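A.B. asks: predicted coordinates and the sequence they were generated for:
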Amino acid sequence: MNMATIETAFGLVLTNVQLLETHLVTHFYDALIEQNVGYLGRAELDAVRGNNEKLRALSLTKSDWQKVYQFALIKGAKDMQLQPNHQLTPDAIGYIINFMIETLHPKTALSILELGSGTGNLAETLLTGLLDKEIDYTGFELDDLMIDLSASIADVMGTNAKFLQIDAVRPQVIEPVDFLISDLPVGYYPDDAVASRSKVASATEHTYAHHLLMAQGFKYLKDGGYAVFIAPSDLLSSAQSDLLKKWLLDYARVAAVVTLPADIVTENNQKAIFILQKASQTKAPFVFPLTSLTNPEIVQNFMAQFRKNML
């Protein structure tokens, strides 16, 4: 990976996006979608076509493109002031999830379902990071813009990611998967009639959407399979947690809880990675406070402890 090449590519993409924003009188992410379409076809503006020719001449790898898009998505999130549930999952967390998947699923082929795939950044981090695995990835996302954005990025990168416009709380007919992942969108689910069908439904108020996604997503998981959820660290002690814990006793084993550093989240909302297994409760979960994602000694100690306790 050549950072100078990546910086050059990002500059060309950013210039085109800004040209398209002005030309189309639109916002950053919509212009990025148009840039992706123009890169794969023929852009309308001469300047955009010229920059795309320079981009093609760089011969970017999938990993290069993943970095370019990460920078572009971060820039777009700042420009558009996106709500927290639409913010991209940081690459540092994606790399930790890569490690978890590699440790827990040594087989070469695996299927992954992501609930609330958003910009697709986590998907592409997995697909460009798990190089020794044949991955069948599907992302469920309800938002029109996010679906168009993530699909257009996958087209340019040439990954096999599939993104479907689906309300993941509602039942779907799909083949069971090896891994379920989600950077859970936090908040209340508005449709009480749909929520009432779930084991985690509240009888007194709107039900938490992240609880509903966990319970519904587990139905798509193979027996013995793992779910990796990024959620508020107080998931098991917050409001409606009694309903969630009752569901856990019946359907899932809490295999691990890894709290994440406070400096990688916003709005004073500390998060953790919860690993659940579709299996009966057999042993105490592995609990680890991961205080840094940039200190090699801390990360290596975490990895060693994770392998020791999870295998």
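C.D. replies: Thanks, I have it.

A.B. asks: could you use CA atoms for every contact and neighbour count after this?
C.D. replies: Fine.

A.B. asks: secondary structure element holding the nearest residue to Leu180 once chain neighbours are set aside?
C.D. replies: What sits nearest to Leu180 in space, not counting adjacent residues and going by CA to CA, 6 or more residues apart in numbering, is Ala227, at 4.4 Å. Using DSSP states H and E, Ala227 falls within strand 221-232.

A.B. asks: now do the buried residues in that strand.
C.D. replies: Residues of strand 221-232 classed as buried: 221-222, 225-232 (neighbour count, 16 or more other CA atoms under 10 Å).

A.B. asks: out of the residues you listed, which two sit at the greatest distance?
C.D. replies: Lys222 and Pro232 (25.2 Å; CA to CA).

A.B. asks: how far does the next helix or strand after the strand holding Ala227 sit from its chain's centre?
C.D. replies: Counting by DSSP H and E, the element after strand 221-232 in chain order, helix or strand, is helix 241-251. Chain-centre distance of helix 241-251: 24 Å, with CA atoms, centre = their mean, to the nearest Å.

A.B. asks: quickly find the element holding the most centrally placed residue in the chain.
C.D. replies: In the chain, the residue lying closest to the centroid (CA atoms, centre = their mean) is Leu122, at 3.7 Å. Here Leu122 sits within helix 121-129, counting by DSSP H and E.

A.B. asks: what does that helix rub up against?
C.D. replies: 62-63, 66, 69-70, 88-91, 94-95, 97-98, 114, 117, 135, 137, 139, 150, 154, 159, 161 (CA atoms under 8 Å, 6 or more residues apart in numbering).

A.B. asks: among these, which are in helices?
C.D. replies: Using DSSP state H, the members of the contacts of helix 121-129 that fall within helices are 62-63, 66, 69-70, 91, 94-95, 97-98, 150, 154.

A.B. asks: going through those, which ones are buried?
C.D. replies: Buried members of those, scored by 16+ other CA under 10 Å, are 62-63, 66, 69-70, 91, 94-95, 97-98, 150, 154.

A.B. asks: okay, pairing it with this:
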Amino acid sequence: MIASPVEQLFTLFNETALRLQEELQCTFLEALAETGENLFQGSILQEELSEITKKGLKKQYETIKLEQYTNEDIRKAFQLAILKGMKETAQPNHQMTPDSVGMLTAYLVGKFVKAPSFRLLDPAVGTGNLLLTVLNHSEKQADAIGVDIDDLLIKLAYVNANLQEQPVRLFNQDSIEPLFIDPVDAVVGDLPVGYYPNDFRAADFDIRADEGHTYAHHLFIEQSIRYTKPGGYLFFIIPNGLFESEQAGKLHNFMKEHLIVQGLLQLPSSMFKNKNAAKSIFVVQKKGEGVKPPNQALLVDLPSLSNKFEMDKILIKIEKWFKENKG
């Protein structure tokens, strides 16, 4: 049986990363970033490797010609290798946006953002999986920016974008600190849920908690709005309980003042291990001159995303909503 393109690439990423992991005495994810960089640069950059390892790696890299693979093949294979590495380290904040959610977000970005070229920000870019899914499925020219505080994740995002030849500018910093970027037309983000530890920085935000730590996902929303042009769209993957917490009042008032709700697409609960972890895609638009709210917001309870028949019915409903509200 011939291996699929994704399997071929995954095997290469996995086997070469394991060799580097052993010799460099590092984690699998660190080794994966190194092997991805080697593949992109077309040379072996780790000088400390033994000659035998260098020769072995060179031979393996030569079996793959990246230009023969699609961006999506590369992204999926790299994503599988990252998921394998994450299982080993098991850090709860290293969660990857599922493919189906990325595709749905890409579809929504394509429907809402009308300009032929646009600036796109992911303030919680992680390994770049969500941002690159959106870029790979966009027919428009996108100038993309990603921000993440985790230096290993941002390195994986950098290698991931390079291998797919997607021009993404990446910033390794706390996303809640000031960002040195021009305003964007759209934001995508799978919001990290939890408390933000820096109360001094949080004090600079309207939605800061009156006492104790502020929710990070609330701050990400306000920060994203600051860097979005009037009329720009924001596509957030949010916890379903976003407006039920003790800090929800301030967030609600802030959003009412600055945003128009365009839609809420509740993801199927079968995607999540427990109901409390369930999420939705929340689509909002920054208020601005001439920006009108829809006649009614797009509210969708998504079926299992693998159920083609039910998903087709939902997509017809969404298309109808666009004709009536955005036509």
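C.D. replies: Yes, it's here. Keep in mind that what you see is a predicted model, and the values were worked out from it rather than measured.

A.B. asks: find me the equivalent region of stretch 203-219 of the first structure in the second structure.
C.D. replies: Aligned by TM-score structural alignment, stretch 203-219 of the first structure falls on residues 210-226 of the second structure.

A.B. asks: to clarify, my last question referred to stretch 291-299 of the first structure.
C.D. replies: Under TM-score structural alignment, the counterpart of stretch 291-299 of the first structure in the second structure spans residues 303-311.

A.B. asks: please apply the same query to stretch 231-240 of the first structure.
C.D. replies: Alignment of stretch 231-240 of the first structure against the second structure: residues 238-247, by TM-score structural alignment.

A.B. asks: how far out from the middle of the chain is the matching stretch?
C.D. replies: Using CA atoms, centre = their mean, the offset of stretch 238-247 of the second structure from its chain centre is 20 Å.

A.B. asks: next: stretch 71-85 of the second structure.
C.D. replies: For stretch 71-85 of the second structure, the distance to the chain centre is 14 Å (CA atoms, centre = their mean).

A.B. asks: ok, average deviation of that stretch from the first structure?
C.D. replies: Following the fit onto the first structure, the mean deviation recorded for stretch 71-85 of the second structure is 1.6 Å by mean CA distance after the TM-score superposition for the first structure.

A.B. asks: could you tell me where that stretch falls in the first structure?
C.D. replies: Here stretch 71-85 of the second structure aligns to the first structure at residues 62-76, judged by TM-score structural alignment.

A.B. asks: other residues contacting that stretch?
C.D. replies: Contacts of stretch 62-76 of the first structure (CA under 8 Å, 6+ apart): 1-2, 6-7, 9-10, 13-14, 28-29, 88, 119, 121, 124-125, 128-129, 153, 157-159.

A.B. asks: now the buried members of those.
C.D. replies: Among the contacts of stretch 62-76 of the first structure, the ones that count as buried (16+ other CA under 10 Å) are 6, 9-10, 13-14, 28-29, 88, 119, 121, 124-125, 128-129, 153, 157, 159.

A.B. asks: Asp30 of the first structure contacts Met146, correct?
C.D. replies: No: Asp30 of the first structure is beyond contact range of Met146, at 9.7 Å (criterion: CA atoms under 8 Å).

A.B. asks: list the contacts of the equivalent of Lys256 of the second structure over in the first structure.
C.D. replies: In the first structure, Lys256 of the second structure lines up with Leu249, judged by TM-score structural alignment. Residues near Leu249 of the first structure by CA under 8 Å, 6+ apart: Gln281.

A.B. asks: let's see that with 10 Å instead.
C.D. replies: Leu249 of the first structure is in contact with 280-281, counting by CA atoms under 10 Å, 6 or more residues apart in numbering.

A.B. asks: over to Ala33 of the second structure?
C.D. replies: 13, 17, 78, 82, 152-160.

A.B. asks: at 6 Å what do you get?
C.D. replies: Leu156 (CA atoms under 6 Å, 6 or more residues apart in numbering).

A.B. asks: and what about it, helix, strand or coil?
C.D. replies: helix (DSSP: H, G, I helix; E, B strand; the rest coil).

A.B. asks: and it, what's its match in the first structure?
C.D. replies: In the first structure, Ala33 of the second structure lands on Ile33 (TM-score structural alignment).

A.B. asks: that match and Lys133 of the first structure: what is the separation?
C.D. replies: Distance, Ile33 of the first structure to Lys133 of the first structure, using CA to CA, to the nearest Å: 29 Å.

A.B. asks: what sits closest to the aligned residue in the first structure for Ala106 of the second structure if chain neighbours are left out?
C.D. replies: Taking TM-score structural alignment, Ala106 of the second structure has Asn98 as its aligned residue in the first structure. Once flanking residues are discounted, Asn98 of the first structure sits nearest to Leu126: 6.0 Å by CA to CA, 6+ apart.

A.B. asks: count of neighbours near that neighbour?
C.D. replies: Residues within reach of Leu126 of the first structure, counting by other CA atoms under 10 Å, total 20.

A.B. asks: quick one: map it onto the second structure.
C.D. replies: Checking TM-score structural alignment: Leu126 of the first structure goes with Val134.

A.B. asks: what are the boundaries of the strands in the first structure?
C.D. replies: 109-115, 134-141, 162-165, 177-183, 221-232, 253-259, 271-277, 286-289 (DSSP state E).
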